[in-house]
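Participant: what's the 3D shape of this:
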Amino acid sequence: MKHLNKLFVAVLMAMGISSQAQDSNNPWAIAFGVNAVDFRTSAGGPGGWLDDHFSQPFNVKENWNILPSVSYLSVSRYVGSNFSVGLQGSVNKIDKLVMWDGNPSQDHYVVNPGDLMYYGIDGNVKYSFMNLIKSKVIDPSLHLGGGYTFLGDSSFGTVNAGAGLTFWFTENVGLALATTYKKAFGTSDPLVRSHAQHTAGIVFKFGGKDTDGDGIYDKEDACPEVAGLKQFNGCPDTDGDGIIDSEDACPEVAGLASLKGCPDADGDGITDAEDACPNVAGLASLKGCPDADKDGVADKDDKCPNVAGPKENAGCPWPDTDKDGVADKDDACPEVAGPASNKGCPEVTEEAMDALKSQARFIYFNSGKSTFKSADVPKRLDAMAALLKNYANSEFLIEGHTDSDGSDAFNQKLSEARAAAVKNALLDRGISSSKLKSVGYGESMPVATNKTAAGKALNRRTEVKLIK
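Facilitator: Next up is the predicted model:
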């Protein structure tokens, strides 16, 4: 029990060491196992220093002292740049003490000193070559340090140098092998002796922080507080589309990298969230909806999806009743063909004007009045209205004229009244008031002599003229 107490003290001292990290992720390492002590190196002998140290380095049976139990414990902490510092406590029982009596003709011999206990407390600085050889399994190292050894009733300090080799089974568990030469300094006490100590044990690395529990240490985790994937440096990819959530505009729905992680079901390059027609490929200008007739109206809004038409008419072409190429909405004469230059109305021809004038001249009035005289006047007015309707965007002037009977003032008023009577009769027949004007000229514009009855009859007339 007293042996274990001394070893426990050594462990407590080791736990007091502080530095940075055992490696870049796990700050601490603890190892325990068995140790062997070999005093051959300080026995002296006829072969000299080299013979003492290297002639029987692995003569386990004759020279090594091994306590068949856990006999060493070490704790270390990484300090950066492949260096770590550590403290080791060990216990052993010496029953093989290699001696030499000084006789050059005699070889070494081994004695059993009885109940001779060995205790060692050693500090060291270790340099690992694992990163240099780019291995994750084989970890060779060198170490330097010093310590204090208790051997029976004697004790002495040592300067230590050695090498080690660790095989890592996992990231945190390995088999550690090491050998250390301990150069002793002290009195002439025969037990103050340099020696070699070998250890073999299990080593555990620990202390790495993984806040989010994703198996990636915080030091290497780009998202230390959110569980993620190793290939994304610890950041999550919730929808599994290969784009980390922090760069994914649609982190819960798998999508395309070209669309910042958002889906595009119809493959038209517009994300489903912004696509008014997500299941049918369409145009960006129409929010992802198709336009079969290419009239700029999405098929879903187009009442005539296979025939081009303006948006104002729900994608359908405007009707063109008279087939003159001018849509009815723009056609001033939708039922009569005419050129676009005349708003779809026919241009007034000389034949049409002759027909209007002919009808107008046979409209007779009662003497001195603006009332119609003959019974066929309504038919003539109907014929005039029918002609005028063909030229709905043209303007016409109705002129009234008289003979010379009566005063000028009377004839002027009478001519105006007769012209207005014709105009009103045409208005009653559906001609727009904006297309007709009337004027009276009295007796000022005769077309025949007023000296004969026949001439006066010709001067009492109504005429139609084209304004534009």
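Participant: switch to C-alpha atoms for all contacts and neighbour counts from now on
Facilitator: Fine.
Participant: The chain: strands as residue ranges?
Facilitator: 28-38, 64-66, 72-80, 83-94, 97-99, 109-111, 116-128, 138-151, 154-168, 173-185, 195-206, 396-401, 436-440, 461-466 (DSSP state E).
Participant: Ok, which of these comes nearest P339?
Facilitator: Each of those has some distance to P339 by Cα to Cα; the shortest is strand 461-466, at 18.3 Å.
Participant: Please give the structure of this sequence too, so both can be compared:
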Amino acid sequence: MKHLSKLLVAIFLVAGFSSVEAQDKNNPWQFGFGVNAVDAFPTNNLLMDNARKGKWFDEYFNASNHWNILPAISTLNVSKYVGDGFSFGVRGSLNKIENMGDAKVDDLTYYGLDGEIKYNLNELFGMKVFDPYLQVGGGYSWIDDLGAGTLNGGLGFNLWFTENLGLNFQTSYKHSFEDRLVPHFQHLAGLVIKFGGNDTDGDGIYDKDDACPEVAGLPQFNGCPDSDGDGIEDSKDACPNEAGPAEFNGCPDSDGDGIADKDDACPTVAGKRELNGCPDKDNDGIADKDDACPEVAGPKENKGCPWPDRDGDGVLDKDDACPEVKGTVANKGCPEVTQEVQDTLNEYAKTILFDTGKSTIKAQSATVLDQIVGVLNEYSNSKFTIEGHTDSTGSLATNNRLSQERADAVRVYLVDKGISPDRLTAKGFGPSNPIASNKNAKGRALNRRVEINLVKE
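Facilitator: Predicted coordinates for the structure are as follows:
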């Protein structure tokens, strides 16, 4: 038993000073000092010199008759929290023994050195001010020069005034394994101070409880920052350096159009969501910044401007085949060739003269041909057929060839004067389409002719 007591003392003292890896960083150290009271009466043990003893917990609070109290700081302790509610520590105490049970004794000196393991019951109950715990341990105590090992157990509580300062009350039963030291209760009361917590970023929130331990933050965000002060912590803020409402994940909406600046193509001017926050004054579906005519509605194909109608014929230039000449809708904005125009062309055409029996145009016909060019230019999208005709004099083959060559000659002349070749076709009909009798000279003269007729599509 003697060796067992020494072994227990060694175990608890080493445990009290040892460093455990998994530690709670919030003020893991606790230092306390105060007074202690030693009471050997309510322990159900025979006391020295047959002094009367009590049964378990008899007259437990009879301080005036049984407690031994030294009116000075008589106990010191230090402990370290190691996690999961457990703390290891050591305590030293001294006292003067005047009451041994109900017997008076000469002043005897009492010393105690104990190791303690405490379990904090707040791990179960979660209270803050009232902080109860269970305690077991072992140590060595002396009364004068008689000492022995003890196995200790008890309970206590702290009352915290602040996070770091409080009052401590504890009672422990110390059982001796040797007859020379009586079992006894030791009661403790004093001040306790917690310290040693880490706060790397200096924001007043210990690293253990700080979700952002290396960046100063705010308590409401578990130590994480809110750089722009908009009430949204940076990690959840889409714009951490610009204040904005929660509805936009912390981003501002400078123009108040309901679109966050970061998603707004025009952040300083209220606009439409479908145009990425840009305005559209003329409501043509084109943002003003991309609209060449922001005050007047127009199609996207024309950069937001209305299509012009320069000739005022009711056909927009984009659809007008003759944008600078007034025409009709039916003729794609170009003027229509009326019967009067058709008659005029043929009045001109029938005066075109050729050398006899040849396709060579006589020089004096240049004037009338130029007049024909002028008419054709007025109807620039119309197509025409140049028809050659002869009288019936001579062979049919010769007349057919000659009528074709004369029609081709007129076409070449007109093309040379700038008329698009795509607009003109030439065909010889020979004597097949007379307009007068070939039995007299007058009729044959009328039949030898050129006609220019509109191609109707």
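Participant: Just put the strands of the first structure in CSV and tack on distance to Q359 of the first structure and mean neighbour count.
Facilitator: As requested, the strands of the first structure are exported to CSV (distance: least, Cα to Cα, whole Å; neighbours: other Cα atoms under 10 Å):
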stretch, distance to Q359 of the first structure, mean neighbour count
strand 28-38, 120, 23
strand 64-66, 144, 23
strand 72-80, 117, 24
strand 83-94, 122, 25
strand 97-99, 154, 20
strand 109-111, 157, 14
strand 116-128, 122, 21
strand 138-151, 121, 19
strand 154-168, 120, 19
strand 173-185, 120, 20
strand 195-206, 117, 21
strand 396-401, 12, 24
strand 436-440, 16, 20
strand 461-466, 9, 20
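Participant: how about TSV for those, with distance to D272 of the first structure added?
Facilitator: Listed next are those as TSV, based on distance: least, Cα to Cα, whole Å:
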stretch	distance to D272 of the first structure
strand 28-38	51
strand 64-66	73
strand 72-80	51
strand 83-94	55
strand 97-99	84
strand 109-111	87
strand 116-128	54
strand 138-151	52
strand 154-168	50
strand 173-185	49
strand 195-206	47
strand 396-401	62
strand 436-440	61
strand 461-466	63
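Participant: With G44 of the first structure as the reference, name the closest of those strands.
Facilitator: strand 97-99 (7.6 Å).
Participant: Between the strands of the first structure, which one is closest to G48 of the first structure.
Facilitator: strand 97-99 (13.9 Å).
Participant: Tell me which residues are up against the closest one.
Facilitator: Applying Cα atoms under 8 Å, 6 or more residues apart in numbering, the external contacts of strand 97-99 of the first structure come out as 39-40, 43-44, 63, 108-113.
Participant: Of the residues you listed, which belong to helices?
Facilitator: Among the contacts of strand 97-99 of the first structure, the ones falling in helices (DSSP state H) are N63.
Participant: Going through the contacts of strand 97-99 of the first structure, which ones are buried?
Facilitator: 39-40, 43-44, 63, 108, 110 (16 or more other Cα atoms under 10 Å).
Participant: Just name the closest of those to N124 of the first structure, please.
Facilitator: F39 (20.9 Å).
Participant: how much space between the closest one and L4 of the first structure?
Facilitator: 23 Å (Cα to Cα, to the nearest Å).
Participant: what do you get for L283 of the first structure?
Facilitator: Applying Cα to Cα to L283 of the first structure and L4 of the first structure gives a distance of 82 Å.
Participant: Same question for T462 of the first structure.
Facilitator: According to Cα to Cα, T462 of the first structure and L4 of the first structure sit 143 Å apart.
Participant: Could you pull out the buried residues of stretch 236-245 of the first structure?
Facilitator: If you call a residue buried by 16+ other Cα under 10 Å, then stretch 236-245 of the first structure has these buried ones: 236-239, 241-245.
Participant: Output those in CSV, with distance to E395 of the first structure appended to each entry.
Facilitator: CSV is the format used below for these (distance: Cα to Cα, whole Å):
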residue, distance to E395 of the first structure
P236, 79
D237, 77
T238, 76
D239, 74
D241, 73
G242, 75
I243, 73
I244, 75
D245, 74
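Participant: Among these, name the ones in helices.
Facilitator: Among these, no member falls in helices (DSSP H).
Participant: returning to what we had before: for M384 of the first structure, which of the strands of the first structure is the nearest?
Facilitator: Using Cα to Cα, those put strand 461-466 closest to M384 of the first structure, at 9.7 Å.
Participant: circling back to that earlier point, so L283 and L4 of the first structure - more neighbours on which side?
Facilitator: Each of L283 of the first structure and L4 has its neighbours counted (other Cα atoms under 10 Å); L283 has more, 18 against 12.
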